[in-house]
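> give me a model of this one.
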Amino acid sequence: MGIRKKSNKNPPVLSHEFIIQNHADIVSCVAMVFLLGLMFEVTSKVAVLFITVQYNVTISNNEGPEETTLNYFQHGLKDLATVFFYMLVSIIMHAIIQEYVLDKINRKMHFSKTKHSKFNESGQLSAFYLFSCGWGISILSSENLLSNPIGLWEGYPHTLMPFQMKFYYICQLGYWLHAFPELYFQKTKKEDIPRQVVYISLYLVHIAGAYLLNLNRLGLVLLVLHYFVELLFHVSRLVYFSNENRQTGFTLWAVLFVLGRLLTLSLSVLTMGFGLAGAEEQGLDFASGNFNVLFIRITVLAAICVTQAFMMWKFINFQLRRWREQAHAQTQTVKKKAAPAKSKSSKKDKANGVNGALASNGADSPRARKEKSS
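Reported below is the predicted structural model:
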């Protein structure tokens, strides 16, 4: 992300600089409009679409001594309004973390422009990955998916989601959608925008794909796994910025990154290639949310494999560049150590008259000529 510079001058209202400096306040006002809409009966029905999770389904449970009801949720077009609202919330949270945490640290550390930008990016993503990873693990534990991996494909299609899982996907989509306007708000450099757009789009495509194709369980497991590895990388980069000698985290991240890619591929092949392929519910049925057909399974598996291959290619390039930089730094260190020794020897040679051709022959010295004349 680029560096957002604050100026004491008041820019013209509705100018680019005015929007960038005050975007958090503007977005907060828009979010407050939806919240205030809940207070009036005329607007409450519309405001509810943006704030609360939609498509509630109540199911009676007669297994116990008393009849209980269980609340589940499905997905639909109304979710777009909810995602939009939580995109606004993500922009506000982004601004809070930036102003009250990262900017204060930046003022103390006095980073260069490049480090400033990378520090802001890693700081924002570390907070998000930590929150998402912890929340995702709690959902997996409550749904017993960690102890029962068969649940990834058993009972597909998983059209009914508990509140926590549906809200998790809504927040994930809202967060990654908010990253697009942040490219403008943070004044991202033009050369960095294509990389950021690809990065954000990959998240949105995979998260939305898992959500719409009712592969929410598999998607949640893969997201938590990926977020944990990415969290380690960005925390390691934050530690590196504070002390460049601390690079142990990058080594651990490199090992876990490769293991994470292998585990992602293994779970994807196990679920799509074996679990769903052998399931009783086969066929394409939009009404029941069943997308368990060969073409979709191959498409999903191919998308995951291509993404993992792309990430490995980027990872290998990153490691090669890092090794080259370390080798270059070591070469420069050796040269700096050799330079003082060379200068000392050259001064000594000059004092002994062996620097170039100056008095290189002892017979040409004045004392030698005096002895010959005598």
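> make it CA atoms for all contacts and neighbour counts henceforth
OK.
> pretty sure residue 249 contacts residue 230?
No - with contact defined as CA atoms under 8 Å, residue 249 does not reach residue 230; the gap is 11.6 Å.
> strands of the stretch 151-300 of the chain, start to end?
Counting by DSSP state E, counting those that start in this stretch, the stretch 151-300 of the chain has strands at residues 283-285, 290-292.
> deepest of those strands, which one?
Of all the strands of the stretch 151-300 of the chain, strand 290-292 has the most neighbours on average by mean count of other CA atoms under 10 Å, namely a mean of 21.
> so what's the residue nearest to the spatial centre of the chain up against?
Nearest to the mean C-alpha position of the chain, by CA atoms, centre = their mean, lies residue 125 at 5.2 Å. Shown in contact with residue 125 (CA atoms under 8 Å, 6 or more residues apart in numbering): 231, 234.
> that one sits in which helix or strand?
Residue 125 is located in helix 113-142, with elements delineated by DSSP states H and E.
> what comes up buried for that helix?
Of all the residues in helix 113-142, those buried under the rule 16 or more other CA atoms under 10 Å are 116-126, 128-130, 132-133, 136-137, 139-140.
> try stretch 47-57
For stretch 47-57, the neighbour count (16+ other CA under 10 Å) marks 47, 48, 49, 50, 51, 53, 54 as buried.
> for those residues, give me CSV that also has distance to residue 273 and secondary structure.
Putting the buried residues of stretch 47-57 into CSV (distance: CA to CA, whole Å; DSSP: H, G, I helix; E, B strand; the rest coil) gives the following:
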residue, distance to residue 273, secondary structure
47, 42, helix
48, 40, helix
49, 37, helix
50, 37, helix
51, 38, helix
53, 33, coil
54, 32, coil
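> to compare against the first, here's another:
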Amino acid sequence: MGAKRKTGSTKNPPIFSHEFIIQNHADIVSCIAMVIVVGLMFQVSTPFATLFVTMQHNLTVNTSEENKEPEQLTLYTYGMKDLCSIFFYFLITIVLHAVVQEYLLDKLNRKLHLSKSKHSKFNESGQLLVFYLISIVWGMDTMIKEGFTQNLSFMWEGYPHATLSFTLKFYFVIQIAYWLHTFPEIYFQKVKKEEMSARLRYQLLYSIVIIAGFLLNLTHLTLVCLIIHYFIEMIFHFARLMYFSDKPDLSDPSFIVWAVLFIIARLVTVTLNILAVGFGLGKATNQEINTEAGNFNVLPIRISVLTAVCLLEAWMLWNFLTFQLRRYRENQAFTAKKKFVPKVKDKKAKKEPAVKNVLAEQQNDSSANEASPKAVNGGVRTRSKIKKK
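Below is the predicted model of the structure:
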């Protein structure tokens, strides 16, 4: 009977049920992605499969430099076909998310024996730490190859940046696909309602900012801001992982570094946006909207971009300061209670020995009275009197 109960409890859930989809979502998504990849092998389905796998809207540009032979470069713009690429890499990011979860984070969770609330936050920080690290390295490599590190003017010179290299466009496609995949992951990971609002908030903000920078052809500026922000968030999630792992020697200094750099990053981001959008694009000659050329350099759009960035950074800074103040007050209250508790214990400890001394003296007096000859004689006389009666 026990064996039957165990086998009955470990049965697979019904097909197309919620539990079945949650448990096997990575396999289902990988099968869909494999169907698209296999389509590249057949001549009939190759045109359809290439819409998903390769980058679309490519242009061939002839470059001619002094004392060099003309070369042909393949650059890319954006269009409706990019939705197919975003969908395919959206599926790939879900599969990679499951791989990191199963082969890295789950093994660490078994060793740490975390609670359910800490388990969810540990998985969130682990996934984001891996993504931020890859995005920073990839973004820095792209900046070096594109020659963006030579001068800050690359953020606004040559606007509109409607034509992108393969690495730069692929970077933004992956960024959009990753942040879009985080929405169904809330369902797949069974995120609690208490944590759901906070996650949806920052996932939505990331998606809006990256898509807006991509569509407005502000990719150079968006790339720099993302690298700065990702670096700060990487330190935070590293400190969070060390905190859950009970390593205060690493978590405490990391939280301090994150707190200092967070404020600096907010100021740097606002300064770069004012410099690029306010002054750089404000002094440009092309001040008319041209959707075909990808030019959106007009005063209302510039004001909207700067207002949105300033409000977003101010909101993040306000949340950061309120959080730090709340933690400071909690720590002060905890230390005050900690100082008050030992005094109570000391008073109790002083009273207990005094009571014990009184009891000891009473016992000594009683024992002394019992051992005194008067008490003995008195006892004998009383006994003798009782016998006579």
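> before we move on, back to that, next, format the strands of the stretch 151-300 of structure 1 as TSV and append distance to residue 70 of structure 1.
Below are those laid out as TSV (distance: least, CA to CA, whole Å):
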stretch	distance to residue 70 of structure 1
strand 283-285	25
strand 290-292	22
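> residue 347 of structure 1 is nearest to which of those strands?
Ranking those by proximity to residue 347 of structure 1 (CA to CA) places strand 290-292 first, at 81.3 Å.
> run through who's touching the closest one.
With CA under 8 Å, 6+ apart as the test, strand 290-292 of structure 1 has contacts from 156, 157, 213, 214, 276, 277, 281, 282, 283, 284, 285.
> that strand corresponds to what range in structure 2?
Aligning strand 290-292 of structure 1 against structure 2 (TM-score structural alignment) gives residues 295-297.
> please apply the same query to stretch 163-173 of structure 1.
Going by TM-score structural alignment, stretch 163-173 of structure 1 lines up with residues 166-176 of structure 2.
> tell me roughly how far the matching stretch lies from structure 1 on average.
Stretch 166-176 of structure 2, aligned to structure 1 and superposed, deviates on average by 0.3 Å (mean CA distance after the TM-score superposition for structure 1).
> gap between that stretch and the chain center?
21 Å (CA atoms, centre = their mean, to the nearest Å).
> next helix or strand past the lengthiest helix in structure 2?
Longest helix in structure 2, counting residues (DSSP state H): helix 299-371. Per DSSP H and E, helix 299-371 of structure 2 leads on to helix 373-388 as the next helix or strand towards the C-terminus.
> got the angle for that following helix vs helix 299-371?
Counting by axes from the mean of the first three to the mean of the last three CA atoms, to 10 degrees, helix 373-388 of structure 2 points 60 degrees away from the direction of helix 299-371.
> would you map the strands across the stretch 1-150 of structure 2?
All strands of the stretch 1-150 of structure 2, identified by DSSP E, counting those that start in this stretch, fall at 58-63, 71-76.
> buried ones in the last one?
Judged by neighbour count using 16+ other CA under 10 Å, the buried positions of strand 71-76 of structure 2 are 75, 76.
> and that strand, what does it pack against?
strand 58-63, helix 166-188 (3 or more CA pairs under 8 Å, 6 or more residues apart in numbering; DSSP states H and E).
> mind redoing it with 6 Å?
Where contact means 3 or more CA pairs under 6 Å, 6 or more residues apart in numbering; DSSP states H and E, strand 71-76 of structure 2 is packed against strand 58-63.
> then the first one?
Contact here means 3+ CA pairs under 6 Å, 6+ apart; on that basis strand 58-63 of structure 2 packs against strand 71-76.
> which part of structure 1 matches the strand it packs on?
Using TM-score structural alignment, the residues of structure 1 aligned to strand 71-76 of structure 2 are 68-73.
> ok, which stretches of the stretch 151-300 of structure 2 are helices?
Applying DSSP state H, counting those that start in this stretch to the stretch 151-300 of structure 2 gives helices spanning 166-188, 193-215, 219-244, 248-273, 299-371.
> most tightly packed of these?
helix 219-244 (a mean of 20).
> check the fit of that helix onto structure 1 and give the mean distance.
Superposing on structure 1 places helix 219-244 of structure 2 at an average distance of 0.5 Å from its equivalents, by mean CA distance after the TM-score superposition for structure 1.
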